[in-house]
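Novice: Model the structure of this input:
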Amino acid sequence: MQDEDIDLSDIPEVTEAQMRKAVLRVGGEPVERNQRHVALVLDASVVEYFEAKAGEQGYRALMNQVLAEYVHLKKVEPRS
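Specialist: Below is the predicted model:
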């Protein structure tokens, strides 16, 4: 089955208010929704790539999104 073959007509869109109330979980454990400022040294080509791709979103936000997706997909666990 292809994505376009799936009938989503009875599934309502998630609202911003619902997303604000959502509980983020990693490995089943609740995770606080906060951000931390960090200083990184990155290759210039990496920063230039994200700057070119980000548009109005901003390259820092795009980098955060890409890293968060990677962590989710790879199920990266914190080291002890």
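Novice: When you work out contacts or count neighbours from here on, use the C-alpha atoms and nothing else.
Specialist: OK.
Novice: Looking at the protein, which helix is longest?
Specialist: Assignment by DSSP state H gives helix 59-74 as the longest helix of the chain.
Novice: helices and strands around that helix, which ones?
Specialist: Under the contact definition 3 or more CA pairs under 8 Å, 6 or more residues apart in numbering; DSSP states H and E, helix 59-74 sits against helix 44-54.
Novice: Buried residues in the helix it packs on, which are they?
Specialist: Phe50, Glu51 (16 or more other CA atoms under 10 Å).
Novice: same for that helix, what does it pack against?
Specialist: helix 59-74.
Novice: what angle do the helix it packs on and helix 44-54 make?
Specialist: Between helix 59-74 and helix 44-54, the angle formed by their directions is 100 degrees, by axes from the mean of the first three to the mean of the last three CA atoms, to 10 degrees.
Novice: I would like the residues contacting helix 59-74, please.
Specialist: If you take CA atoms under 8 Å, 6 or more residues apart in numbering as the criterion, helix 59-74 is touched by Val26, Val47, Phe50, Glu51, Ala52, Lys53, Ala54.
Novice: Now show me the structure for the sequence below, then we'll compare the two:
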Amino acid sequence: MTTKRKFHIPDAAEDAALTKAAESDADNRPLTDAQLKRMRPARDALPRMIGEKAAAAVLRKPGRPSMPSDQHKVRTTIRLDPDLIDAFKGTGDGWQSRMNDALREWANSHGMILGR
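Specialist: You can find the predicted model right below:
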């Protein structure tokens, strides 16, 4: 099974029918060439429209922010008791970070690492 999407390119007749249908919709008319020419990327237009701070929030890249390489987490496999995992999972999203914080707190309290 392929997960690649298949696109249908309309022929001239289909394209004409689609254009005619779009032009007949009074609430959502196609943009004119002049309107298309005036368009600008959101990164250029939004700061003037809604302000720098709001635009930065809207335009931020999805996902986690990048971190310096010395702060990256290390993927590992560890075997823990099911009740311990359930207890942390029961605290909701972010349970792995809370588990990391608990381990860090214990290691700091036992002089194993210097606090960050």
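Novice: Report the TM-score for the pair.
Specialist: TM-score of the superposed chains, computed with TM-score structural alignment, normalised by the length of the first structure, equals 0.47; 44 aligned residues with a CA RMSD of 1.5 Å.
Novice: What residues of the longest helix of the first structure count as buried?
Specialist: Buried positions in helix 59-74 of the first structure, judged by neighbour count with 16+ other CA under 10 Å: Tyr59, Leu62, Met63.
Novice: Glu16 of the first structure: which of those is nearest?
Specialist: Leu62 (19.4 Å; CA to CA).
Novice: show me where the second structure has strands.
Specialist: For the second structure, strands defined by DSSP state E do not occur.
Novice: Helices of that one, residue ranges please.
Specialist: 12-23, 33-38, 42-50, 52-59, 82-89, 95-109.
Novice: would TSV of the ones you listed with mean neighbour count be doable?
Specialist: Shown next, in TSV, are the helices of the second structure (neighbours: other CA atoms under 10 Å):
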stretch	mean neighbour count
helix 12-23	12
helix 33-38	8
helix 42-50	13
helix 52-59	13
helix 82-89	12
helix 95-109	14
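Novice: could you check the distance from the residue lying closest to Phe50 of the first structure once chain neighbours are set aside over to Glu48 of the first structure?
Specialist: In space, and not counting its chain neighbours, Phe50 of the first structure is closest to Tyr59: 5.2 Å by CA to CA, 6 or more residues apart in numbering. Using CA to CA, to the nearest Å, Tyr59 of the first structure is found at 9 Å from Glu48 of the first structure.
Novice: Ok, Glu69 of the first structure next?
Specialist: Counting by CA to CA - Glu69 of the first structure and Glu48 of the first structure are separated by 20 Å.
Novice: Kindly report the same for Leu67 of the first structure.
Specialist: Leu67 of the first structure is 16 Å from Glu48 of the first structure, by CA to CA.
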